[in-house]
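Enquirer: Pasting the sequence and the predicted coordinates here, then a few questions.
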Amino acid sequence: MCRVVDLHQAVLAKNDATAHALRSELAARGTTVVNLLSSPGSGKTALLEGELLLARQRGVPVAALTADLATENDATRLARSGVPVKQVLTDGLCHLEAGMLGRHLEGWLPADTRLLFVENVGNLVCPASYDLGESLRVVLASVTEGEDKPLKYPTAFGLAQLVVVTKTDIAEAVGFDEAAFRAHVEQVNPGVEVLLTSARRGEGTGGLLDRATAVAAGGPVHEPVMARRHHDDHTHEHHSHADHDHDHVRGHHDHHALEHVSAPGRGPHA
């Protein structure tokens, strides 16, 4: 007798278990992961470059892993900070997963790393559903993207533990309405902090590093109202990628989340 199994949820459950194990493993060695999510062109590489340089100046042992579909441009930029940097090419896959991250850290991540910044693939859809074993999830949006961005991508912003606004130096020129943006963030994620930054002017530089350092020291972390196990309505913003080959990264996406299987057959964020 066939039974309908939601493979997408099974994939997320497997990923969450891997993420939990990776978070525990890294915590045991004193490493805290910061997961950065945003749309392409939001300015997260420029912001991260400044934070890494400041961390080095302060003597905080940090490293960065950046993921893209192609090119090593971001890694080249981040390496100018002088900290360990690794580029991951996903070959078309629109997000990182906990197992992928763990494999790329093996034999590379320096043992004394206190903070690991992960620059996820530029995308506010797929990455939002995947826990990487992070202790701080940050979502970035530039002032050019519109005040309603949080409403259009409620999963990404609803699960954020910190929201960063970038390129504030041009906010007036593009007519950015900060009050409206904050109201929309509050609507999907009550109580989350919003940090304003400008990499060009240096405004807000160090804010991300300060919060990441505080989390690494055991400080409080914002707990989003949208629990991970209750976000099915917005998972992947209705684009299921349940049938990825998770052992061999590839660009093909099967949008059928349900499949009939003869064998019996997501846990909350830890």
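Expert: Okay, I see it. Numbers count the residues shown, from 1 in each chain.

Enquirer: make it CA atoms for all contacts and neighbour counts henceforth
Expert: Will do.

Enquirer: And the helices in the stretch 1-150 of the chain?
Expert: When assigned using DSSP state H, counting those that start in this stretch, the helices of the stretch 1-150 of the chain occupy the ranges 7-28, 44-58, 73-79, 98-105, 149-152.

Enquirer: For the fourth one, name the packing helices and strands.
Expert: In other words, helix 98-105. Applying 3 or more CA pairs under 8 Å, 6 or more residues apart in numbering; DSSP states H and E, one finds that helix 98-105 makes contact with helix 7-28.

Enquirer: Show me which residues of the helix it packs on are buried.
Expert: Neighbour counts over helix 7-28 (16 or more other CA atoms under 10 Å) mark 7-9, 11-13, 15-23, 26-27 as buried.

Enquirer: Could you say which one of the helices of the stretch 1-150 of the chain comes nearest to A111?
Expert: helix 7-28 (9.8 Å; CA to CA).

Enquirer: what's the spacing between the closest residue in space to D6 that isn't next to it in sequence and A128?
Expert: Distances taken as CA to CA, 6 or more residues apart in numbering put L258 closest to D6, at 5.0 Å, once the chain neighbours are dropped. Between L258 and A128 the computed distance is 20 Å (CA to CA, to the nearest Å).

Enquirer: Which of these two has more residues huddled nearby?
Expert: A side-by-side neighbour count of L258 and A128, using other CA atoms under 10 Å, places A128 first with 27 against 15.

Enquirer: alright, now check it against this:
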Amino acid sequence: MQIDLKQPILDKNDRLADELRARFAENHVFVLDLLASPGSGKTSTILATIEALRDEFNIAVIEGDIASSVDAEKIKAQGTAAVQINTGGACHLESAMIKRAVDVLDLERLDLIIIENVGNLVCPTDFDLGESLKAMILSVPEGHDKPLKYPGVFQASEAVVLNKVDTMPMFNFDREAFEDAVRQLNPSAPIFPIAATTGEGVGVWAEWLAERIRHA
């Protein structure tokens, strides 16, 4: 006899995600779920995005990590509300975790919540968090072949941020091959080349996101 536990887990997660999505819609809050590998520059991209959007939108961040509150403290130090989720070993966030984090936020005062998912290019794609959209960050040092190795995350994301483009001369990164692979998997997903730590390209990415928020 074979028992499939995955579907009941996903069904429960998806029901709660639908409840969260309705709650976000009621409060006119846009939710961005950011997916990426460890070290891709998720937090630096979030900080750069906040800096570009903070004059127009009230923003909060939900930080997902296996352990520690390092990233949440970085966000708070810049004057933005942040809630830390420690999964204790789980490789992804789930809607029940997001609900607990959202319960301590004042949704009536927010326009945008950015979720920094656990660094992983596999598991987070399966879990609906009630988000308005998923986007992913890939950094140049990770290599241009990641769409071939992890197609699911590229297919699940509505936008791709290519971070650390300022390091491209130091790595054998074939940008044309990368962009071709992404477009084969997800023809409608825009690709935003940025260097989060220097600000290069962040304005274009932030304006695209702002347009999505305005028209949500």
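Expert: Happy to help now that I have it. Computed from a prediction, not measured in an experiment: that's the story for all the values here.

Enquirer: Just to check, the residue nearest to D6 of the first structure is in contact with V4?
Expert: Yes. The pair L258 of the first structure / V4 is scored as a contact, 6.8 Å apart, by CA atoms under 8 Å.

Enquirer: Burial check on A46 of the first structure, number of neighbours?
Expert: Residues near A46 of the first structure, counting by other CA under 10 Å: 18.

Enquirer: Return the distance of it relative to A75 of the first structure.
Expert: 11 Å.

Enquirer: Mutual contacts of those two, please.
Expert: Shared contacts of A46 of the first structure and A75, defined by CA atoms under 8 Å, 6 or more residues apart in numbering, are absent.

Enquirer: what lines up against L116 of the first structure once you look at the second structure?
Expert: Using TM-score structural alignment as the criterion, L116 of the first structure maps onto I113 of the second structure.

Enquirer: do the same with G206 of the first structure
Expert: Counting by TM-score structural alignment, G206 of the first structure corresponds to G203 in the second structure.

Enquirer: Translate Q84 of the second structure into the numbering of the first structure.
Expert: Match for Q84 of the second structure (TM-score structural alignment): Q87.

Enquirer: residue contacts, that match?
Expert: Counting by CA under 8 Å, 6+ apart, Q87 of the first structure makes contact with 65-68, 72, 74-75.

Enquirer: out of everything not next to it in sequence, what's closest to the match of G206 of the first structure?
Expert: Excluding its sequence neighbours, the residue lying closest to G203 of the second structure (CA to CA, 6+ apart) is A52, at 6.6 Å.

Enquirer: Can you find the partner of the one you found in the first structure?
Expert: A52 of the second structure maps onto L54 in the first structure, with residues paired by TM-score structural alignment.

Enquirer: G206 is in contact with that match, correct?
Expert: Yes. L54 of the first structure is within contact range of G206, at 6.9 Å (criterion: CA under 8 Å).

Enquirer: what about G146 of the first structure, distance to D177 of the first structure?
Expert: G146 of the first structure is 8 Å from D177 of the first structure, by CA to CA.

Enquirer: Tally up the residues packed near L47 of the second structure, please.
Expert: Neighbours of L47 of the second structure under the rule other CA under 10 Å: 18.

Enquirer: For L162 of the second structure, which residues are in contact?
Expert: Contact analysis of L162 of the second structure by CA under 8 Å, 6+ apart lists 137-140, 191-194.

Enquirer: Got a ChimeraX select line for the buried ones in those?
Expert: Here is the ChimeraX command that selects the buried residues among those (16+ other CA under 10 Å):
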select :137,138,139,140,191,192,193,194
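
Enquirer: Take the contacts of L162 of the second structure and keep only those in strands.
Expert: Mapping the contacts of L162 of the second structure onto strands (DSSP state E) picks out 137-139, 191-193.

Enquirer: Out of the residues you listed, which is nearest to V104 of the second structure?
Expert: Taking CA to CA as the measure, V104 of the second structure lies nearest I137 of those, at 27.0 Å.

Enquirer: Now which residue in the first structure aligns to the closest one?
Expert: By TM-score structural alignment, I137 of the second structure lines up with L140.

Enquirer: do C123 of the second structure as well
Expert: Checking TM-score structural alignment: C123 of the second structure goes with C126.

Enquirer: For L115 of the first structure, give me its contacts.
Expert: Listed by CA under 8 Å, 6+ apart, the contact partners of L115 of the first structure are 31-34, 60-63, 212-213, 216.

Enquirer: Nice, that's everything, thank you.
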